[in-house]
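K.L.:
okay, predicted coordinates and the sequence, questions at the end:
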Amino acid sequence: MTLQISATNPEHPALLLELPWHVPLERWPDECLVPLPRGISRHVVRYARAGSEVVAVKELAERPALREYELLCTLDRFAIPAVDPLAVVTGRTDAGGAPLEPVLITRHLGGSLPYRSMFETTMRPGTVHRLMDALAVLLVRLHLAGFAWGDCSLSNTLFRRDAGAYAAYLVDAETGELHPRLSDGQRAYDIELARVNISGEMLDLEASGALHPSIDPIAFGTEIGERYDGLWTELTRTSVYPAGKHHHMERRIRRLNDLGFDVAEMQISHSDQGDTVTFVPKVVDAGHHQRQLLRLTGMDAEENQARRLLNDLESWMATQDDHAPGDPLSARAEVLAHRWVRDVFRPTVRAVRGHAPDRTDAAELYHELLEHRWYLSERAQHDIGLDAAVEDYVRNIAARAEKPR
């Protein structure tokens, strides 16, 4: 048999050739391995160093290895959070010429942890629920892409925390199937498998003493379906908003917020029939909005203020011709954010500040203006615009506040 390394990037085979493919994976020498925490797997899995890369190596039969590699490549093209496939190695033999199982190689997801490592110290219930929210986001994104996981579980997921944001990544696509579109039955089957698997994993954690005593493993497993259903409905509803109805977009954002999710990305496509809006959700930790607003604009605000201002900034950015959806902390996003501060935030605050001299907190004042605009737009059933909201606020809110009691 001849050793073959199948990879999409021509640089990868050269890096991988240095690894000891003639040795069964479970007996690889320590000098080849990287001591990183591993989750539970039905296959032998090891982390190894290949050049400057840290890679995950998994032994499995040739057909499922090639199939999983292709599925991961497809998910990568769809920009779905999953581990990055690098190669499949076949034709392995030991020193005596006996065949060895092929391996699938993926890039290690930096900063990620399997769930059992995260529970080595008892995790607070609020954090556990945010992890479940992140898994619900992943499931929804997979299903929107037509991918039926077939074995959703905490064990087959990696979690990563980055500047307060939580994200779940698919790490095992062996049982997955890709379809043009999933039926309701296929989605329900995935959710039921997730419920059973997660409840079992939480029961294991409870038995080992690693689960917070306030968490019910069975109820927690059921929660994935509830979170998924709410998010799926809110994201998949087709909404076309006529011009001047931007307050309806804010209503959608508020509903996502009420579900415990934030808008990582909002895309608006214009047509003769109206504006079609697509939302991409994310799960965030406390203080995330403060840090992001400070990073983008230099403004230091309270968490709820920052969240409200960032929602307005994201809505405004999506209407700009030079907006490129993607990384919310990219250089382009910073340019647009500073333009928003200069052209929207500061002029709006100045227009009110003279009528509310006791109000020194610009972020809170702008937050109140946005709330006022929201209520006026809801009452009028069309977006009244920020200028009209400022005028009404000065006339009816600030004026009343200035009157002596």
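P.N.:
The structure has been received and is ready for your questions. Numbers count the residues shown, from 1 in each chain.

K.L.:
hey, let's count contacts and neighbours off CA atoms from now on
P.N.:
Fine.

K.L.:
for this structure, which helix is longest?
P.N.:
helix 184-207 (DSSP state H).

K.L.:
now do the buried residues in whichever helix or strand comes after that helix.
P.N.:
For helix 184-207, the following helix or strand on the C-terminal side (DSSP states H and E) is helix 217-236. Within helix 217-236, the residues that qualify as buried are 217-218, 220-225, 227-229, 231-232, 234-235, counting by 16 or more other C-alpha atoms under 10 Å.

K.L.:
just checking, what packs against the longest helix of the chain?
P.N.:
Judged by 3 or more C-alpha pairs under 8 Å, 6 or more residues apart in numbering; DSSP states H and E, helix 184-207 is in contact with strand 147-148, helix 217-236.

K.L.:
next, the angle from the last one to helix 184-207.
P.N.:
This points to helix 217-236. 140 degrees (axes from the mean of the first three to the mean of the last three C-alpha atoms, to 10 degrees).

K.L.:
mind listing residues that contact helix 217-236?
P.N.:
132-133, 135-137, 139-140, 191-192, 194-200, 202-203, 206, 252, 255-256, 259, 278-280 (C-alpha atoms under 8 Å, 6 or more residues apart in numbering).

K.L.:
ok, the first one next?
P.N.:
By C-alpha under 8 Å, 6+ apart, the list of residues contacting strand 147-148 from outside reads 142, 176-179, 182, 186-187, 190.

K.L.:
another structure for you, compare them:
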Amino acid sequence: MSGPPPGRYLKPSARRVKIQTGFPQPELLDLPWSTPLAEWPDDVLVAYPRGISRHVVRFAQVGDRVLAAKETTARNAAREYDLLRRLRQLGTPCVVPVAVVTERHSRDGEELPAVLLTEHLNFSLPYRVLFSEHPDANIADKLVDALALLLVQLHLAGFYWGDVSLSNTLFLRDAGRFAAYLVDAETGELHPQLTKGQRSYDLELARTNVAGELMDLLAGFHDDSHEGPPLDPSMTTGEKAHYEPAAATTALTQIVSSAPVPVDPFITSERIVETYQKLWAELTGAERFPHEQRWRVAERIKRLNDLGFDVEEASLDTDDDGYVQLVPRVVEPGHHSRQLHNITGMNARENQARRILTDIAQFGRALYPGLPDDLTGALWMQEVYSKIMSAVPADLRTKREPAEIVHEVLEHRWFLSERLRQDVPTSQAVEDYVESQLRSRPDEQVML
């Protein structure tokens, strides 16, 4: 028995459309492709904040995922999709490309622009959201530091961006700092290796664009001061803490409300140049030293590890004068993230991992001296991580990622211990953190 004519029972949104995707998902066919993106109905869209873009951009719920949809030309969509896939394969921080949708037509037969679909980065923050309360130079500095690191990673991979800016970047919290992810690769080019001129042009674009974006932000800013709920200094402890948590990092200043430092767009934009140049020199620069100072090889590797990089390949050349020249050839980001995952199975960004590894080390020295790292990590997961996460109400876990919650609880515990001049157990630190800090914060996973 022959079936119905092709297309007879298809929804109108699925007619005359071509979807190229590496993630076949039938729900993609249900999106209203015959409607211009700017006119998509509310029941399809998700109310996420959109950054500044030259294109029409919307967020849509597709199955259990939220996808960012951007209208552009078919050529640009296919090109950007391919670039993002190649960048992902190289391990660079960028959004996940999902599909290219072409051959769209309205119900009247009018041709519509192609659409590039990318996966929304969970818990990500557009830079403007981070200034929603006040323009703070400390936040601006952390943003440009993250952007500088991203640019270094992209350049090491041979990617020329061509439109470096805060607007084309998404940020995720990373233990009091931020991690930056590339969002828009439309103007980018991937090469085996970038020239100094290409890198310099990207860096100058970054300096100019960051200054302009911050000036625009300040010009339209209305100061709505906000003070978070105070910490409870009267909290009493009822049990003896089992180990002293690692000392707080500079993120501690974010726990206590303080007057914001004014943002200077020009000083901040110069910072990205300085940070980039220091990172690039450390990661790629040649180091020459006498043969007797071979310890400098291990010292250089340690400095790179401290920056979050592993050395996958390096050259060691000697000359007739008895000198050695060391040049890192291949460096791989994610040193601390890999180390944490190896001993706990936990996924975290680099600074989160660094912070948690410090706590695991102190936990092990205090309670299980001499135990192998993997066993110490497993015990820390049971005795610290699990207890922290189980004490956080389920409806509040959309406010921060698990690794960030753990980091903030450890910071909070250290701060309370300092204020009360006594060791505060984790259970009470979590309780105070939930009520005085986490509960009042927005749900960054769902609605920024």
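P.N.:
That came through fine. Treat the numbers as computed from the prediction; the structure is a model and nothing was measured.

K.L.:
mind checking the TM-score on these two?
P.N.:
Once superposed, chain against chain, the TM-score is 0.66 (TM-score structural alignment, normalised by the length of structure 1); 302 aligned residues with a C-alpha RMSD of 3.5 Å.

K.L.:
hmm, back to that, most surrounded residue in the contacts of strand 147-148 of structure 1?
P.N.:
Using other C-alpha atoms under 10 Å as the neighbour test, those are led by residue 142, with 22 neighbours.

K.L.:
that one contacts residue 80, doesn't it?
P.N.:
Yes - Residue 142 of structure 1 is within contact range of residue 80, at 6.8 Å (criterion: C-alpha atoms under 8 Å).

K.L.:
follow-up on the earlier one: dump the contacts of strand 147-148 of structure 1 into JSON lines; add distance to residue 338 of structure 1 as well.
P.N.:
As requested, the contacts of strand 147-148 of structure 1 are arranged in JSON lines below (distance: C-alpha to C-alpha, whole Å):
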{"residue": "142", "distance to residue 338 of structure 1": "34"}
{"residue": "176", "distance to residue 338 of structure 1": "43"}
{"residue": "177", "distance to residue 338 of structure 1": "44"}
{"residue": "178", "distance to residue 338 of structure 1": "42"}
{"residue": "179", "distance to residue 338 of structure 1": "42"}
{"residue": "182", "distance to residue 338 of structure 1": "42"}
{"residue": "186", "distance to residue 338 of structure 1": "45"}
{"residue": "187", "distance to residue 338 of structure 1": "42"}
{"residue": "190", "distance to residue 338 of structure 1": "43"}
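
K.L.:
between those residues, which is nearest residue 154 of structure 1?
P.N.:
Checking these against residue 154 of structure 1 with C-alpha to C-alpha, the nearest one is residue 190 at 13.4 Å.

K.L.:
which residues does the closest residue to residue 124 of structure 1 other than its chain neighbours contact?
P.N.:
Counting by C-alpha to C-alpha, 6 or more residues apart in numbering, residue 124 of structure 1 lies nearest to residue 212, which is 6.8 Å off, once chain neighbours are set aside. Residue 212 of structure 1 is in contact with 122-125, 206, counting by C-alpha under 8 Å, 6+ apart.

K.L.:
need the residues you listed in CSV with distance to residue 14 of structure 1, secondary structure and neighbour count, can you?
P.N.:
Formatted as CSV, these follow (distance: C-alpha to C-alpha, whole Å; DSSP: H, G, I helix; E, B strand; the rest coil; neighbours: other C-alpha atoms under 10 Å):
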residue, distance to residue 14 of structure 1, secondary structure, neighbour count
122, 43, coil, 14
123, 42, coil, 13
124, 45, coil, 14
125, 46, helix, 14
206, 45, helix, 16
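
K.L.:
can you tell me what part of structure 2 the longest helix of structure 1 aligns to?
P.N.:
Here helix 184-207 of structure 1 aligns to structure 2 at residues 196-219, judged by TM-score structural alignment.

K.L.:
return the set of buried residues in that stretch.
P.N.:
Going by 16+ other C-alpha under 10 Å, stretch 196-219 of structure 2 has these buried residues: 198-199, 201-215, 218.
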